[in-house]
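Q: My questions are about this predicted structure, shown below with the sequence.
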Amino acid sequence: MDRRQFLGSAALAATALPLSGMASATRASPARLLPMPLAKGDTVGLVSPSSATDDSLNLQLAREAMEALGFTVKTGAHYDARRGHLAGTDAQRAGDLNAMFADASVKAIVCTRGGSGAARLLPLLDYAVIRRNPKILLGYSDITALHCAIQARTGLVTFHGPIGSGSWNAFNVDQFKRVLLDRELLEYRNKSDIGDELVQRQNRTLTIRGGKARGELIGGNLTVLTALAGSPYLPDFSSKILFLEDVSEAPYRVDRMFSTLKLMGALDKVSGVIFGECTDCKPGDGYGSLTLEQILDDYITPLKIPAYRGAMIGHIREQFIVPVGGKVELDADAGTFRLLESVFRA
């Protein structure tokens, strides 16, 4: 997939760091910082911190979706730029993001798409400006790099969910309204859709280990998250609820990434695990492969903490909007998690 070459080089660079660098990835995070609330009629900023779009229609659809949700739209100066596979130079993309945080008229920032390249921006972001202007940041996949870095450096709660150019189906619109506009203390429970089946097959959750756990959410895309290993842009995992998703990764790669989380001590620190969807992660042709279920059993079950898989998080049409840094209670037996307190300023 398009982000693998970049992430592979980032992971290689991380292996060259001394072990003390690994330890820096789990240092204590700053105090949690809540974003300002959002209301219809506010201005939403559209930025492209990762890959460029291959069709200008996607940018038009992102604008139209935000307008249909009831917002005025302001676009980054370079949101439609291109340099190779990236949406402009690193300086341009980081500059757009910094400008949106600094702009008092912009109340939320939505990323037009993921792909790859967001991690290149992390040293260029103005974390002091972000800290002084806490606002909603929404996106997923490669945007995990921004969620992690902003959480690690400022403590700001951000939101893992649909990108601007993605599907704004009824489920995603409902999530947006309930989480970001109505500021509901939502219980995240998979949509029940039995269709014409005798028993439900779609959107099933499976308990890895039962029980309940509480903590702040951390995580996102597994590939992007582990590519930050050894950097100062990975938050502390202590007592956190780890949520993960991925796409188009062979099981042996998923195994390698879980091994990285284990070796760096991250898995031993979390209080619970929510594994979303690993879309198109089936074994390829060849001698043989571990299954995703076996990999999770190898790494998650021995932790003896509440965990489940199958949450509606990831590269899927209908997806949860998850507050990164929000305090939740995980119920692994029920296959749910719920917000315990508001993730917005009063």
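A: Perfect, thanks for sending it. Values in this document were obtained by computation on a predicted structure and should not be read as measured data.
Q: For the rest of this, base every contact and every neighbour count on C-alpha atoms.
A: Noted.
Q: In this model C278 seems to touch I316, though I could be wrong.
A: No. In this structure, I316 is not within contact of C278 by CA atoms under 8 Å, at 9.3 Å.
Q: ok, these two, which is more surrounded?
A: Neighbour count, other CA atoms under 10 Å: between I316 and C278, C278 has more, with 25 against 15.
Q: Am I right that the more buried one is in contact with V247?
A: Yes. In this structure, C278 is within contact of V247 by CA under 8 Å, at 5.2 Å.
Q: Which residues are in contact with each of the two?
A: Contact criterion CA atoms under 8 Å, 6 or more residues apart in numbering; residues shared by C278 and V247: 314-315.
Q: V129 and S50, how far apart?
A: 21 Å (CA to CA, to the nearest Å).
Q: Break down this protein into its helices, ranges please.
A: Secondary structure of the chain by DSSP state H: the helices cover 4-15, 19-24, 56-68, 90-102, 127-132, 144-154, 170-176, 222-227, 251-263, 292-299.
Q: residues contacting the residue at minimal distance from the centre of the chain?
A: Taking CA atoms, centre = their mean, the centroid of the chain lies closest to G220, which sits 3.4 Å from it. The neighbours of G220, taking CA under 8 Å, 6+ apart as the test, are 140-141, 144, 160, 243-245.
Q: Please apply the same query to S51.
A: Here S51 is in contact with 85-87, 113-117 (CA under 8 Å, 6+ apart).
Q: one step back: same list (the helices of the chain) but as CSV, adding mean neighbour count and distance to T75.
A: Formatted as CSV, the helices of the chain follow (neighbours: other CA atoms under 10 Å; distance: least, CA to CA, whole Å):
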stretch, mean neighbour count, distance to T75
helix 4-15, 15, 26
helix 19-24, 15, 35
helix 56-68, 17, 9
helix 90-102, 22, 9
helix 127-132, 16, 18
helix 144-154, 25, 18
helix 170-176, 17, 20
helix 222-227, 25, 25
helix 251-263, 17, 35
helix 292-299, 16, 40
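Q: And those: which comes nearest E187?
A: The minimum distance between E187 and those falls on helix 170-176, with 11.0 Å, by CA to CA.
Q: want to compare, so here's the second one:
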Amino acid sequence: MLKPKSLKRGDTVGIITPSSPAPVLYKERYQRGLIQLEKLGFNIVEGSCTREIQSYRSSSIRARAEEINELIYNDDVKAILSTDGGLNSNSLLPYIDYEYLKNKPKVVMGYSDVTALILGIYAKTGLTTFYGPAIIPSFGEFPEMVPKGKEYFEDIVKLKKRAPFSLEVPLERLDWNSQDREKEMFNNESWIPLREGIATGKLIGGNLNTMTGFFGSEYFPKLKGAILFIEDGYKDMAIQERSLSMLKVAGVFDEIAGLVIGKHDHFNDLGSPFSLDELLIEIIGDTNIPILSNFDIGHTFPSHVFPIGIEVVLDTTQGTITFLEDGVFE
């Protein structure tokens, strides 16, 4: 298993905009995100598409892929972070220089639509990538990044916490769309064990809706024996039934060792007489694997950072996830 070096003060971070032209659409929040990175001690190199806009995307497919490759080739850049998500990062998968990144590994992090990139890179190189904060929604919070979110980021990429350790249930902050006001922290509903059990495996996953854009391709990791995590935001019950059933008919629930479901931000139940958790159990059927729901990953603030490919223990009898190894080396 290939791991990048941990980050330290003074390192250079490269910024990519692989899908939505979010820095143009959310200029103030983007600037807050850059300032937060500087406060964390990083130097910043903005990618070539950061200030571009072509309707729903920042730039052409080739230009967005080249933006990533330019930062991959820049040996001064120790980490590549995404500005935001979108819908079209999967378009870039055929054009990334995986071999160079494999030989010169660095931290690559994002969430939501960037699932395509972090899973694609892991599948093609074996390099641990990171499902974690993006510049605009996470680092750019008002008036600053949620303290626990910053802590979880530094725990993982700066090695401020060493494995083995179990993840905590944080207080949470709701509705990032209300950008420029203080937000109240709420007691968390905690994580919900839907099926009890204990399983050990490699942590692999990301945004479920994004997975539909490259599932079954050479860029999607093998899931045999994995602890799969999936999360989504702004979707409805019908879309979730379709996406979860995709995993069912592909045999995923029969080959993974355990399942973690993230909180679903702005979920529309369409007036259904059942919950999303109940829908999941209906689809999975008799497959007997431990399942933990309502987890703080992805579209929730603060969000834990998941290193893709590390060994973890999922214990739904205790409601815990324990990292057995670090995602970076010192």
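A: Perfect, I can see it now. Not measured: the values here are computed from a predicted model.
Q: so can I have CSV of the helices of the first structure showing distance to R338 of the first structure?
A: Listed next are the helices of the first structure as CSV, based on distance: least, CA to CA, whole Å:
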stretch, distance to R338 of the first structure
helix 4-15, 32
helix 19-24, 30
helix 56-68, 26
helix 90-102, 28
helix 127-132, 26
helix 144-154, 20
helix 170-176, 14
helix 222-227, 22
helix 251-263, 25
helix 292-299, 23
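Q: quick one: which of the ones you listed is nearest P37 of the first structure?
A: Here helix 170-176 is closest among those (CA to CA), at 12.6 Å.
Q: okay, the closest one sits on what stretch of the second structure?
A: Counting by TM-score structural alignment, helix 170-176 of the first structure pairs with residues 147-153 of the second structure.
Q: quick one on the thing from earlier: which position in the second structure pairs with the residue nearest to the centre of the first structure?
A: By TM-score structural alignment, G220 of the first structure lines up with G206.
Q: Tell me how far that match lies from I297 of the second structure.
A: Applying CA to CA, the value for G206 of the second structure to I297 of the second structure is 9 Å.
Q: Mutual contacts of those two, please.
A: Going by CA under 8 Å, 6+ apart, residues that sit against G206 of the second structure and also against I297 are E231.
Q: Pull the number of nearby residues for the counterpart of P123 of the first structure in the second structure.
A: Here P123 of the first structure is matched to P94 in the second structure, going by TM-score structural alignment. Look at P94 of the second structure: counted by other CA under 10 Å, it has 13 neighbours.
Q: Over to T279 of the first structure?
A: Neighbours of T279 of the first structure (other CA under 10 Å): 14.
Q: Can you tell me the closest non-neighbouring residue to it?
A: V247 (4.6 Å; CA to CA, 6 or more residues apart in numbering).
Q: Need the counterpart of the one you found in the second structure.
A: Matched by TM-score structural alignment, V247 of the first structure corresponds to G233 in the second structure.
Q: could you list every residue that touches that match?
A: Per CA under 8 Å, 6+ apart, neighbours of G233 of the second structure: 264-267, 299.
Q: any idea which of those is the one closest to E67 of the second structure?
A: Closest approach between those and E67 of the second structure, by CA to CA: H299, at 25.0 Å.
Q: To what extent is that closest one buried, counted in neighbours?
A: Neighbour tally, H299 of the second structure, other CA under 10 Å: 26.
Q: residues touching the aligned partner of it in the first structure, list them.
A: Here H299 of the second structure is matched to H315 in the first structure, going by TM-score structural alignment. The contact partners of H315 of the first structure, taken as CA under 8 Å, 6+ apart, are 141, 245-247, 277-279.
Q: let's see it at 10 Å
A: 140-141, 161-162, 221, 245-248, 276-280 (CA atoms under 10 Å, 6 or more residues apart in numbering).
Q: got a winner among the residues you listed for most neighbours?
A: Result: P162 is most packed of the contacts of H315 of the first structure (other CA under 10 Å), 31 neighbours.
Q: For the closest residue to that residue other than its chain neighbours, give its distance to A108 of the first structure.
A: Here the nearest residue to P162 of the first structure in space, its sequence neighbours aside, is G139; by CA to CA, 6+ apart that works out to 5.6 Å. G139 of the first structure sits 11 Å away from A108 of the first structure, going by CA to CA.
Q: cool, K74 of the first structure as well?
A: In this view, K74 of the first structure and A108 of the first structure are 10 Å apart by CA to CA.
Q: For the stretch 151-300 of the second structure, just list every one of the strands.
A: 165-166, 172-173, 185-186, 192-195, 198-207, 227-231, 258-262, 291-295 (DSSP state E, counting those that start in this stretch).
Q: Among these, which comes closest to K27 of the second structure?
A: For K27 of the second structure, the closest of the strands of the stretch 151-300 of the second structure is strand 172-173, at 21.8 Å, according to CA to CA.
Q: what packs against that closest one?
A: Identification of packing neighbours for strand 172-173 of the second structure by 3 or more CA pairs under 10 Å, 6 or more residues apart in numbering; DSSP states H and E yields strand 185-186.
Q: got a list of contacts for the strand it packs on?
A: Contacts for strand 185-186 of the second structure (CA under 10 Å, 6+ apart): 146, 170-174, 301.
Q: Out of those, flag the one nearest to D315 of the second structure.
A: Of all the contacts of strand 185-186 of the second structure, D315 of the second structure sits closest to P170, with 17.9 Å by CA to CA.
Q: Excluding residues flanking it in the chain, which one is nearest the closest one?
A: Nearest to P170 of the second structure is N188, by CA to CA, 6+ apart, at 6.6 Å.
Q: What is the burial count for that neighbour?
A: There are 14 residues near N188 of the second structure, going by other CA under 10 Å.
Q: now do the one 5 residues further on
A: A count of neighbours around P193 of the second structure, defined by other CA under 10 Å, yields 19.
Q: How about L25 of the second structure?
A: 12.
Q: List the contacts of it.
A: Taking CA under 10 Å, 6+ apart as the test, what L25 of the second structure contacts is 51, 53.
Q: and the residue mapped onto I310 of the second structure from the first structure, how many neighbours?
A: Aligned against the first structure by TM-score structural alignment, I310 of the second structure finds its counterpart in G326. Neighbourhood size, G326 of the first structure [other CA under 10 Å]: 25.
Q: surely G326 of the first structure meets E216?
A: Yes. In this structure G326 of the first structure lies within contact range of E216 using CA atoms under 10 Å: 5.2 Å.
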